[in-house]
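In: Sequence first, then the predicted structure, then my questions.
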Amino acid sequence: MEKIILGKKVTMEDVICVARGYAQVEFSDEYCNRVNKCRSYVEQFSKEGQAIYGLTTGLGDNCRKFVPEKDREIIQRNHILAHTCSVGEPINEECTRAIMFIMLVHFGCGYTGIRLETLNLLRDMLNNNIVPRVPGHGSVGYVSLEAHIGMVLIGEGKAWYKGKLLAGKKALASAGLKPTVLSSKEGLTIVSGTTSVTAFTALALYDAVTLAKTEDIAASLTLEVLKGTLMSMDERIMKVRPHPDQERTASNIRALLKDSAIIEKYKGHRVQDALSLRCVPQLHGAVKKFIKAGLDVLEIELNSAVDNPLIFEQADGTAIALMGCNADGTYVGMAADVLAIAITDLCKMSACRIDRMLNHLVSELPAFLNKNAAYNNGLMMIQYTAAGLMGELRILSHPAVVDNLATCANQEDYVNMGYNAAKKAYDSVQLAKYICAIELICGAQALDCYENIGPATGTKAVYNLVRKVVPVMECDSPLEPYIEMVAKQVIDCDYIRNVEEKIGKILF
């Protein structure tokens, strides 16, 4: 089993390996040393009794109230209990695991003051796949989801272990683990930061890259079956508007269709194609640009210290606690809002291409790609699914970070709403894979209408992969299982791998 050793810079791929691939997490000596060193400063501060937010004081508007040393363990436990208030359906396993992994990354940066003992327990929970039950609604960007994970650390709450939902203490015991008693500052550290925002966004961005590449593939198949022209993909057009992502998209489509007998036969069939075919490099390119912008934000956020307060060693060897707001989720939240918009735009064009394939008035193909219209509906209803999904995507594309409600007696008069943005982006990608799947299914069915003309090498590979799970639709049958199977192929990168084996790398 793959291992991720924390101590150096982490990547989005590391998050995926742990969240989805169940990679085991280990700590390097460097990681352990900086955690222990920072912890020693926290213990020193606690003895000295200076006013430090969440360490010697209460939280939020209670920051004016001093907490004596004898009560600090109780207060840290209370921080977890009080913040455990998100509601509704729990988030899924991969999202919870991603949050737990990013907690380990952020807490191990050497500026939080959490104990290595606590991080060892969180790591062991992750490595044993103890998955806390984390309700998924009611976060403004931090605190509540993470508190549900903290509950299991202290032997409270609930968690899944080997398929069973157990009391937190029992889940730990089943894996041979014992709960911890939180010490100074640890309760605050657990609920602070941008871990949930970053986790959802990391998963969404990873899948968005896959979707953007696969939509280039789907669009190429659609262009071919609609007797399109490669004129609009001409390298000369791209060079005079030199957006790199636009150029790379056009290059992908040219590579996919370079030996298409269909494209060659119908060269000059139209003066120009409809915009959903002609404008693919421009729209897909823009989508990729803003996905990349999100990736840049994510790379920094994954490797940041996001607690409050943060502990710093000074030049003279002493330490200082600085109160700030690195726990704010706006950077990632805004990137997630933009991602949801980009994904919706990507699907908007895909939905237009789906319509062009199914609409015999413009496709020059049988209505709904059905050769036996007297008895069968063909793929008529699959477009309704795409339309419904587009309606949901448009709702999800409304930005979240622009909203605000003052909280905590106006001590937190601004909240970032990054969690809602990140969750929207994640949900958008989950819906978008179905629209991509529908376009691929329609494209394969349309290609069957060309009995004596061969497709391109690249699109033939796409067709063969669709046909592994979807038969030629000669009579009506339930379409949902086929959409699900192709959507899984999409998100598992199957189309990208298959095409790259035939024509080389799909550029991003």
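Out: Alright, I've got the coordinates. Numbering: from 1, shown residues only.
In: all contacts plus neighbour counts: C-alpha atoms, from now on.
Out: OK.
In: Pick out the residue closest to the middle of the protein.
Out: Centroid-nearest residue in the chain: residue 204, 1.7 Å away (criterion: CA atoms, centre = their mean).
In: Below is structure B, check it against A:
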Amino acid sequence: MPVSLSTRDDINLDTVFRVAWKKDTVEISEKALQRIAECRVSFLKLIESDPPPVIYGVTTAMGELASRKLEPDERDRHARIKAFAAATSFGDPLPDRVVRAIVLARLTNFIEGNAATTPRIALAVAAMLDGRPMPVVPASGQGGAGEILALYPLFAELSTRFDLEVKERGSLINGSPCAAALVADAALAGRRRIRMAQKVFALSIEAFRAPLEHYDAALDTLWGDEHETAALQGLREFLVGAGDGRRNYQAPVSYRIVPRVLGQAHRALATAERAANVSLASVSDNPVYIPPDDAHRLGRCISTGGYHNAMATPALDDLAAIWADICLLCDRHASKLLNGKVSLLPDLLMTGRHSADSDGHGNVGYVPMAITGYLEQAKLAAQRTFIPGT
């Protein structure tokens, strides 16, 4: 069933899951198309005013030439420039689901007329989500202000099908749909990852026969944090029916801090979910068109820094950091479980095997080595992100 878009609020995490992950199609409601058309008409009247307003990329040139005013005939020539010149990014391509999420997020600026683009461009962008192969969008080399190095190759083919008119090209390449899509994708993946982590740690807790008091319901109130409460409750969900014969002394640190660490995972996820929902519905165009009101009969167009999403990268950094911490905690658990003196289980979990028939590590003895490799990758990915210098 297609996802119907009528307002910006229709573009959210649930919509991203349906469109990007489940590959549902998208349709723009008739009400939204009418609003887009009406805003386009009033915008064209605005730029034909005498004297014409100064609007970046419409009545002026772009980039370093922004101070150069364009005459009406120059505007049309400028509008027809195709989106090829900035397609200079490189590296492995973004996953297909992320590209679909970017295309969906691109529609946010359109749906209430704030991009001042045409219905034909809005419909063409929505049609990219009909199941056809997505354009290749490289993941590296995105070092400029805004996201034009990713959005140029994404919409290059689409732009070749039209003689572009004023504001149409800018509506495709300006704004920050990539940041919105990436933090949304990370949040959706994070939901599943946290639940998987809770299952894995609960299994380790049970195998180790760690005292259940480390996860007691009394801690929900004593610690007083909603995210740590969620972690405690998640662990207890998978420890229902846990066996007896548990050790009568406290387990190692790595077992007792599990709910605290998972609490931070829930906290980071909540931040990412909020950043995603806000970003997905946020009008990030530059310049952005504000529809007519009593004070502005033809509306107005203002330049903004909306293309810079300052909340997405810190949210992604926090998620990356907690995944690295969880990798480290998994390494500690694996080491403890394989050490019979600590776990009270057979060394390396080997039973019924003569030492002459073993390489000394058994079937799972190499797991901590692999975990170390994953941990190093996770720590590398968790390096703090800063605004790139350009």
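Out: Done, it's in. Quantities reported herein were computed from a predicted structural model and do not represent experimental measurements.
In: Grab the nearest non-local neighbour of the residue nearest to the centre of structure 1.
Out: Nearest non-adjacent residue to residue 204 of structure 1, counting by CA to CA, 6 or more residues apart in numbering: residue 426, 4.6 Å away.
In: try residue 372 of structure 2
Out: Nearest residue to residue 372 of structure 2 in three dimensions, chain neighbours excluded: residue 331, at 6.9 Å (CA to CA, 6+ apart).
In: Identify the residue of structure 1 aligned to the one you found.
Out: Here residue 331 of structure 2 is matched to residue 351 in structure 1, going by TM-score structural alignment.
In: so its match touches residue 385, yeah?
Out: No: assessed by CA atoms under 8 Å, residue 351 of structure 1 is found out of contact with residue 385, at 10.2 Å.
In: Show me which of the two is the more surrounded one.
Out: Comparing residue 351 of structure 1 with residue 385 by other CA atoms under 10 Å, the one with more neighbours is residue 351, at 21 against 16.
In: ok, that one to residue 98 of structure 1 distance?
Out: Per CA to CA, to the nearest Å, residue 351 of structure 1 is found 31 Å from residue 98 of structure 1.
In: can you check residue 30 of structure 1 too?
Out: Using CA to CA, one gets 22 Å for the distance from residue 30 of structure 1 to residue 98 of structure 1.
In: which one of those two has more residues nearby?
Out: Set residue 30 of structure 1 next to residue 98 and count neighbours by other CA under 10 Å: residue 98 wins out with 26 against 14.
In: Next, the contact list for that one, please.
Out: By CA atoms under 8 Å, 6 or more residues apart in numbering, residue 98 of structure 1 lies in contact with 15-16, 18-19, 199-200.
In: Okay, and which of these map to strands?
Out: Per DSSP state E, strands hold no members of the contacts of residue 98 of structure 1.
In: Widest-spaced pair of those residues?
Out: Using CA to CA, the contacts of residue 98 of structure 1 reach their maximum pairwise distance at 18 and 200, which is 13.5 Å.
In: So between these two, which is more surrounded?
Out: It is residue 200, of residue 18 of structure 1 and residue 200, that has more neighbours when counted by other CA under 10 Å, with 26 against 23.
In: aligned partner of the more buried one in structure 2?
Out: Using TM-score structural alignment, residue 200 of structure 1 pairs with residue 182 in structure 2.
In: right, and its match touches residue 98 too?
Out: Yes: with contact defined as CA under 8 Å, residue 182 of structure 2 counts as touching residue 98 (6.6 Å).
In: anything in contact with each of these two?
Out: By CA under 8 Å, 6+ apart, no residue touches both residue 182 of structure 2 and residue 98.
In: Leaving out sequence neighbours, find the closest residue to residue 67 of structure 2.
Out: Residue 67 of structure 2 sits nearest to residue 60 (CA to CA, 6+ apart), 6.6 Å away.
In: all strands of the stretch 201-350 of structure 2, in order?
Out: According to DSSP state E, counting those that start in this stretch, the stretch 201-350 of structure 2 carries its strands in the segments 288-290, 300-302.
In: Likewise for the stretch 401-508 of structure 1?
Out: Under DSSP E, counting those that start in this stretch, the stretch 401-508 of structure 1 gives no strands.
In: thinking again about what came up before, so who does the match of residue 331 of structure 2 touch?
Out: Applying CA under 8 Å, 6+ apart to residue 351 of structure 1 gives the contacts 386-387, 390, 435, 439.
In: What of residue 444 of structure 1?
Out: For residue 444 of structure 1, the contact set (CA under 8 Å, 6+ apart) comprises 221, 462-463, 466-467.
In: Considering the residues you listed, which possesses the most neighbours?
Out: residue 221 (28 neighbours).
In: so what's the equivalent of it over in structure 2 up against?
Out: Aligning on TM-score structural alignment places residue 221 of structure 1 opposite residue 203 in structure 2. The neighbourhood of residue 203 of structure 2, defined by CA under 8 Å, 6+ apart, consists of residue 238.
In: Please apply the same query to the one 5 residues further on.
Out: Under the criterion of CA under 8 Å, 6+ apart, the contact partners of residue 208 of structure 2 comprise 337, 343-344.
In: could the residues you listed be laid out in a markdown table, adding distance to residue 65 of structure 2 and neighbour count?
Out: Shown next, in a markdown table, are those (distance: CA to CA, whole Å; neighbours: other CA atoms under 10 Å):
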| residue | distance to residue 65 of structure 2 | neighbour count |
| --- | --- | --- |
| 337 | 64 | 21 |
| 343 | 69 | 21 |
| 344 | 72 | 15 |
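In: can you put those in JSON lines and add distance to residue 195 of structure 2?
Out: Listed next are these as JSON lines, based on distance: CA to CA, whole Å:
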{"residue": "337", "distance to residue 195 of structure 2": "21"}
{"residue": "343", "distance to residue 195 of structure 2": "25"}
{"residue": "344", "distance to residue 195 of structure 2": "28"}
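In: Looking at structure 1, which of the residues you listed hold up?
Out: For those, the subset whose aligned partners also touch in structure 1 (both residues aligned by TM-score structural alignment, their matches' CA atoms under 8 Å) is 337, 343-344.
In: out of those residues, who's nearest residue 260 of structure 2?
Out: Nearest to residue 260 of structure 2 among these, with distances taken as CA to CA, is residue 337, at 20.5 Å.
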